[in-house]
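S.K.: generate coordinates for the sequence data below:
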Amino acid sequence: MATTSERILKLLSLLASRREWSGDELAARAGVSTRTIRRDIEALRELGYPVLTTKGPDGGYRLGAGTTLPPLMFDDDQAVAVALALQTAPATVFGLSDAAARALETIQQVMPARLRAEIDALRITRLRNWWEFAAPPIDAGALKAVGNAVRKGHLLLFDYLRPDGTRPEPRDADFVPPLRVEPHHLVLWAGRWYLVAYEPASGSWPIYRVDRIHAHTPTGRPFTRRDLPGGSVANHVMNSYDRGDTRPDWQCVGTARMDLPPEIVARWAPGGSVVEYVGPAQARITLGAWSWAGIAGILATFDADIDVIEPAELRDACRALARRLSKA
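M.R.: Have a look, this model is predicted:
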């Protein structure tokens, strides 16, 4: 009986981890015959789990959704993976740190003693590394509004806030009417949330920082999805120099003009740096660090000529770095 129960729990875990399984695949993973799998499937159905049979040459099974679905079950590896993920997840959204801690406590309460001991042995103390160019957490409501519009394929109407989080008024010189876009992809890169969208008014594919989006009431208006030029969301985001990034919040912030194409600088610049287009083979980069020498060191990693360096403290740091390297 104990062996059967363990096998059924493992079967339930497999069904929950993938949309569809064939009977042969389940049998191979469980190390039993397909006939035994069919009996275990019936046992799960009797327990209230809506396991659906799919049609096809070989047939298959999938776990259906419904209000009667009993609590989810994790196998040992999944439970450990979830516990570690909850401890190491970056806090990029307001209010989720406490929720993650409570979720970890909830999972631990229902773990068997041996798994609790394993998780306790993996308790992690997170320390900040100064090379983590962190972004301020964003509002969960904005993330939800954007994510829902992307998932449902509905037009998104929003105000795009200033870098400081304020909303321009109609009388302000930088006022922009609410934007109406076709949201296509929600992207997390370098600790920052971006929306890739098509803007019908300009016929372009801009990238917006989600922390600067103030969404209006959902439009509920569907649109026909378009193909992103180039096809790769990753390349589009990483190679775009205009991502709505804002001046970094560091004790030292400097700017330099660099003899490299803007898309190259944007791809390899630290998260949160501001890259501006100067020409096809030139870009202006604004970045921050804990010291002027830190910024000079980052600029040196690009292996490109630089000039128009501001402020004077950064120029001095670049000269000091050059002297040290010349002595090496």
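S.K.: from here on, contacts and neighbour counts on C-alpha atoms
M.R.: Noted.
S.K.: my guess is Ala15 contacts Leu52. True?
M.R.: Ala isn't right for residue 15; it's Leu. No - contact criterion C-alpha atoms under 8 Å: Leu15 and Leu52 do not qualify, at 10.3 Å.
S.K.: joint contacts of the two?
M.R.: Here Leu15 and Leu52 have 61-63 as joint contacts, going by C-alpha atoms under 8 Å, 6 or more residues apart in numbering.
S.K.: any idea which helix or strand comes after the helix or strand hosting Arg29?
M.R.: In the assignment (DSSP states H and E), Arg29 maps to helix 23-30. Sequence-wise, the next helix or strand downstream of helix 23-30 (DSSP H and E) is helix 34-46.
S.K.: so which bits of the helix or strand following that next one are buried?
M.R.: The first helix or strand that comes after helix 34-46 along the chain, using DSSP H and E, is strand 51-54. Buried residues in strand 51-54, defined by neighbour count with 16 or more other C-alpha atoms under 10 Å: 51, 53.
S.K.: quick one: secondary structure of Asp159?
M.R.: Following DSSP: H, G, I helix; E, B strand; the rest coil, the label given to Asp159 is strand.
S.K.: compare with the first, here's sequence two:
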Amino acid sequence: METTATVGYRLLFRHAPAALLVLDPHLTIVEASDAYLAATMCTRDGLIGRGVFEAFPVNPDDPESSGIAALDASLRRVLREHTTDVMAIHQYDIPRVGGGFDRRFWAPVNEPVCDEDGQLRWIVHRVDDVTAYVESRPDGLRFAQLAEQVRTSNARAEAEVFAHQRLHQEHQVLQALLDSLDAAVVGCGHDGRVVLANDAARDLLGPQITVPPTEWGPVLHLHHPDGRPIGPGELPLVRALHGERVLDLVMPGLNGLDVCRALRADPATADVPILMLSAYAMPADLQAGLDAGADDYMMKPFHSDELIARCTALIK
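M.R.: Prediction:
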């Protein structure tokens, strides 16, 4: 009885009842099954050690064919994402023995093979020759083109669903983060409509939270520190919605660094976590923000995941 150590895997692979080609991460051919050699009219010695696009070049009589571009895009995706890529039926002509090219239609699948550390070692390229099926149909070429259109449409729909799910997850994380704060936080869209509010804001404003911020001054009876009522256009949030930079590190007068120092000097706010966001990315700018009392300093642009992670770390 043979053990795993004595099984001839190369022999098994070569006799597999499927057309299989093995590529290394440089897209160089390292092995091929007998079924693949038969399907492509090639010899093993003529393939091994050559780049896949060197061994199967573009048909000069059909330079506009998308076969090479489609295969290259699929293989690059497998290299990049370490995921199986099922390609649509497409035309990819192969060199004919003695010269010229044979028109062929294929249904390929590209599968990554990774080691225990997750490093991609090979790509197994499997093809099914569907030329006879496609050419037996009166609309054979149109069928292949339609298959590619359907695949592209499905991929776009899947990407949109994934993006929507990711956005929903990020919103849930942000909402949980804001709800953990004692301070009231309200976010508005460009039209002034409240689109985000935490528990503290809902407790503070109650049903009035649905009122547009432009009306908060008189409706909520808000006043300046000197006792004057806050007018409709004087609320900082409203001014920000109108494009005014209400508070920034580079504003004249009281800027972000000054506010940070003032918060740290006031016993009531001395322990409030402060995260500065700025487009200034020099080491001196970072140092100035931290010296002013900021707990963290993020340089623009940044990803929302990083912002959420840093905020979460600050309030733990």
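S.K.: superposed, what's their TM-score?
M.R.: With the length set by TM-score structural alignment, normalised by the length of the second structure, the two chains reach a TM-score of 0.21; 120 aligned residues with a C-alpha RMSD of 7.0 Å.
S.K.: and the angle from the helix holding Arg29 of the first structure to helix 34-46?
M.R.: Calculated by axes from the mean of the first three to the mean of the last three C-alpha atoms, to 10 degrees, helix 23-30 of the first structure forms an angle of 90 degrees with helix 34-46.
S.K.: what's helix 23-30 of the first structure packed up against?
M.R.: When contacts are defined as 3 or more C-alpha pairs under 8 Å, 6 or more residues apart in numbering; DSSP states H and E, helix 23-30 of the first structure packs onto helix 2-17, helix 34-46.
S.K.: which residue is the nearest non-sequential neighbour of Leu186 of the first structure?
M.R.: When the adjacent residues along the chain are set aside, Leu186 of the first structure lies closest to Leu195, with 4.8 Å between them (C-alpha to C-alpha, 6 or more residues apart in numbering).
S.K.: you'd agree the one you found is in a strand?
M.R.: Yes - under three-state DSSP, Leu195 of the first structure sits within a strand.
S.K.: so who does Arg142 of the second structure touch?
M.R.: Taking C-alpha under 8 Å, 6+ apart as the test, Arg142 of the second structure contacts no residue whatsoever.
S.K.: now do the SS call for it.
M.R.: helix.
S.K.: quick one on the thing from earlier: got the helices and strands packed on helix 23-30 of the first structure as a markdown table, with distance to Ala142 of the first structure columns?
M.R.: Listed next are these as a markdown table, based on distance: least, C-alpha to C-alpha, whole Å:
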| stretch | distance to Ala142 of the first structure |
| --- | --- |
| helix 2-17 | 29 |
| helix 34-46 | 39 |
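S.K.: dump those helices into TSV; add distance to Ala113 of the first structure and mean neighbour count as well.
M.R.: Formatted as TSV, those follow (distance: least, C-alpha to C-alpha, whole Å; neighbours: other C-alpha atoms under 10 Å):
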stretch	distance to Ala113 of the first structure	mean neighbour count
helix 2-17	16	15
helix 34-46	25	15
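S.K.: between those, which one is closest to Ala27 of the first structure.
M.R.: Shortest separation from Ala27 of the first structure across these is recorded for helix 34-46, at 5.3 Å, computed as C-alpha to C-alpha.
S.K.: what helices or strands is that closest one leaning on?
M.R.: On a contact count with 3+ C-alpha pairs under 8 Å, 6+ apart, helix 34-46 of the first structure meets helix 2-17, helix 23-30, strand 51-54.
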